[in-house]
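In: could you work out the structure for the sequence below:
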Amino acid sequence: MTKPLDPQPNSDAPNPGIIFETLNLHQRSAALHAAIELDLFSAIARGHRTVEALTEHLKTDQRATRILCDFLVIAGFLTKDNETYGLPPVSAEFLDRASPKYVGSIAKFMNSPDLLEAFKDIAQVVRTGTTTLSRDGTTATEYAGWIEFARSMAPIMMPAAMFMADMATRERPGAVRVLDIAAGHGMFGVALARKNPQAAIVALDWAPVLEVARENAAAAGIEDRYTLLPGDAFEVDYGGPYDVVLVTNFLHHFDPATCEKGMRKIADALAPAGLVLTLEFVPDENRIEPPIGASFAFTMLGTTPKGDAYTFAEYDAMWQRVGLTKSRMVDVPNSGQRLIFTQR
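Out: Here you go, the predicted model:
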């Protein structure tokens, strides 16, 4: 709930409300997931704004619909005026299926059974230092969850993809060969190819995941400049040389030694004047700010054997050890992520 319990109003005494609120946060996630699955936000956007109208339109139970809608008002996802519900700006822009910025599909991956299972026994994870998921968690060879990731997460990645495309085109204009490592949905390479009509993209990922990237490249009309490279990013021959290498949301899954193994392959495949763009959740040196970047370490704790959210100093040191000595970082607008530029 948005308002913690306050057993002692106007008092400076410690308030246990945050404990109650945090232990109940799973209910908030479940409510949002249900509303997305029911397409509740789109129904309200289309004019079904009362419990009765929503019940008839969605074919749901009246009592349950009322309780869900009121809960979503309390959580900030709906508004309520007398008995009429509405959409606040964030829901209208991102949760109405008719909006070009709709991101509701991300619930399929973020609330997938594997990811929920990963956080059921964090005490055991802390005892052992590794995920309770079978095999190697989300780093397992050809982990099936990455197919759902590729299909579900593209919309929320688009602002960062467009920003990276702008940066890459500004830094390395003209005819360039681009390697997109852990391409997933492919939208980082696709955005760059659309921004720069002289860019040729090589997308690297597991073969089943690359089918999603290929579909997105075809839909964007850049398939003739889009080549698939299926395989393990730590083992497959990259080819090269590449003028630009995109490393997006990949390195955080691994320990430093494994990261450096991949970085060395990147350095070997990079053209002399080449540029590496690393998109990551990068905390400040204190590891508690900014909240999105810093808290991502907890995501890695639950879902990977040895992953982490590394600081800029740690990334810089790893790149330097593989021969790429110049790195700088910028914040990605409208995102909790940061972009690192690295070259020789």
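
In: from here on, contacts and neighbour counts on C-alpha atoms
Out: OK.

In: now the helices for the stretch 51-200 of the chain?
Out: Here the stretch 51-200 of the chain has its helices, by DSSP state H, counting those that start in this stretch, at 51-58, 62-75, 89-94, 106-110, 113-117, 122-128, 145-152, 154-171, 187-195.

In: closest to residue 290 out of those?
Out: With Cα to Cα as the measure, helix 154-171 is the member of those nearest residue 290 (17.0 Å).

In: check which helix or strand covers the residue nearest to residue 251 when sequence neighbours are not counted.
Out: Using Cα to Cα, 6 or more residues apart in numbering and skipping residues adjacent in sequence, the residue nearest residue 251 is residue 259, 5.8 Å away. Using DSSP states H and E, residue 259 sits in helix 256-269.

In: which parts of that helix are buried?
Out: Buried residues in helix 256-269, counted by 16 or more other Cα atoms under 10 Å: 256, 259-260, 262-269.

In: what does stretch 95-109 give?
Out: Applying a neighbour-count criterion of 16+ other Cα under 10 Å, one finds 95-97, 101-109 buried in stretch 95-109.

In: re the thing from before, what's the farthest-apart pair in the buried residues of helix 256-269?
Out: The largest separation in these, counting by Cα to Cα, is between 256 and 269 at 19.9 Å.

In: so what's residue 322 up against?
Out: By Cα atoms under 8 Å, 6 or more residues apart in numbering, the residues touching residue 322 are 260, 263-264, 267.

In: one step back: nearest to residue 215, of the buried residues of stretch 95-109?
Out: Nearest to residue 215, judged by Cα to Cα, of the buried residues of stretch 95-109 is residue 105 at 16.9 Å.

In: here is the second sequence; please produce its structure so I can put it next to the first one:
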Amino acid sequence: MTQPLTPLSTRPAPLVDPRPFATGTPAARQSATAHRVYEALIAMWSTGVIEAGHDLGLFERLATGPATVPELAADLGADPRATRVLCDALVVYGVLERGDHGRFAMPADIAACLLADGLYSLAGKIFYDRTVAWDAWRGLADAVRRGPVDAHGDDQANQISDVDYEQLTGGINFWAPPIAELLAGWLRDAGWDARPGRTVLDVGCGTGIYSHLLLQAFPGATSTGLEAARIVPIADRQAGLLGVADRFTATACDFMSDPWPSGVDLALFVNIFHLQHPAAARRLLARSAAALAPDGVLCVVDHIVDREGPLDSPQDRFALLFAASMLATGGGGAHALADYDLWLAGAGLRRVALLDAPMHRVLFAARADAALPFRMDGAGR
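Out: Below you'll find the model as predicted:
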């Protein structure tokens, strides 16, 4: 189950002091509510100052060492007073630190997130927001009126282009380490490493990061990643960087229609189902059932909503917001756990475990008639 996160310097302190609202009068309550909503409305300020730092080359400059405002302004070709304003704002959001003698510094973990060459860099996410997300969010009201359908009234698959997907796929690598650790731990508990030569089919593998981390955890396993042609070189290059190139093969294909390997031990779908409408999701699960070995396992890592619960977990809260993002950007959504169970049953599969990752849920399934040593988790989920 999910472990509490270590407090991060990037989690800013609240911007509203609640103490003056202690009187509890109607006016105080209404004002307190307005302050809370206002704080949500200005959340875009954090994006603005981070993107400005990115555009100016501030993060690349601070990666070489701390600097004063005059030094930064001179190096960036910027106004000194405005540079101080930006740096102060970035300190508020925990992106920069203010040290002695007026020098600003960037923590190493922040640098790894914001510099373009990091394995877990968010630079691709910034690019995606600039080219797709911000304009799409402005049209959310129209998307709500229209619904997630195409011109013919059919459910619409997500409309992300290959170019935008290429940028985004590297910008979400950061999700992988805790998820891969959960995957590997559950598979070990299920005896998955008792037999060498296990095979993984990573459908829509993106950069291949989940396969690569799993292959590091299981030295005898191999993985085949199915992905668009322009993404395959990225996945192959990263496999080399992570030392698993000899056991990872990326294959260019349309995974909705091209043939899949058969007899695989693990069919892995990470951040794939939220891009699909229900009919496409059912097709993918049917194809998975046909590809699995008799004792094979299906794993879906996605934003899965458990509508049978109170909807107050981090995973549910993020999934509900993510669904709004998918609606704005053109199709797909955060599907409900009950829907997955129905789709799995229709494909002759059954859910055998559900785990909580920091922002995702990890669903394991097997053949409905398989007698496997898999157990439900501690909550009976």
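
In: any idea which of the helices of the stretch 51-200 of structure 1 is most buried?
Out: helix 187-195 (a mean of 24; mean count of other Cα atoms under 10 Å).

In: who's in contact with that one?
Out: Contacts of helix 187-195 of structure 1 (Cα under 8 Å, 6+ apart): 154, 157-158, 161-162, 164-166, 168-169, 178, 180, 183, 199-201, 203, 213, 216-217, 220, 222, 225, 246.

In: just the angle between that helix and helix 154-171, please?
Out: Computed by axes from the mean of the first three to the mean of the last three Cα atoms, to 10 degrees, the angle separating helix 187-195 of structure 1 from helix 154-171 equals 50 degrees.

In: what range in structure 2 does helix 187-195 of structure 1 sit on?
Out: Using TM-score structural alignment, the residues of structure 2 aligned to helix 187-195 of structure 1 are 209-217.

In: once aligned to structure 1, how far is that stretch on average?
Out: Following the fit onto structure 1, the mean deviation recorded for stretch 209-217 of structure 2 is 1.5 Å by mean Cα distance after the TM-score superposition for structure 1.

In: and residue 82 of structure 1, how far from residue 70 of structure 1?
Out: Taking Cα to Cα, to the nearest Å as the measure, residue 82 of structure 1 falls 12 Å from residue 70 of structure 1.

In: counterpart of residue 67 of structure 1 over in structure 2?
Out: By TM-score structural alignment, residue 67 of structure 1 lines up with residue 85.

In: same question, residue 236 of structure 1
Out: Applying TM-score structural alignment, one finds that residue 236 of structure 1 aligns to residue 258 in structure 2.

In: quick check, its match in a helix?
Out: No. Assignment of residue 258 of structure 2 by DSSP: H, G, I helix; E, B strand; the rest coil gives coil, placing it outside any helix.

In: point me to the helix or strand that includes residue 234 of structure 2.
Out: Using DSSP H and E, residue 234 of structure 2 sits in helix 232-241.

In: so where is that helix in structure 1?
Out: Helix 232-241 of structure 2 corresponds to residues 210-219 in structure 1, going by TM-score structural alignment.

In: what is the burial count for residue 232 of structure 1?
Out: 16 (other Cα atoms under 10 Å).

In: surely it is in contact with residue 183?
Out: No. The criterion here is Cα atoms under 8 Å, and residue 232 of structure 1 misses it with residue 183 at 11.9 Å.

In: can you list residues touching both of these two?
Out: Contacts common to residue 232 of structure 1 and residue 183, judged by Cα under 8 Å, 6+ apart, are residue 205.

In: aligned partner of residue 132 of structure 2 in structure 1?
Out: By TM-score structural alignment, residue 132 of structure 2 lines up with residue 114.

In: neighbours around the spatially closest residue to residue 248 of structure 1 that is not a sequence neighbour, how many?
Out: Nearest residue to residue 248 of structure 1, sequence neighbours excluded (Cα to Cα, 6+ apart): residue 279, at 4.7 Å. Using other Cα under 10 Å as the criterion, residue 279 of structure 1 is surrounded by 24 other residues.
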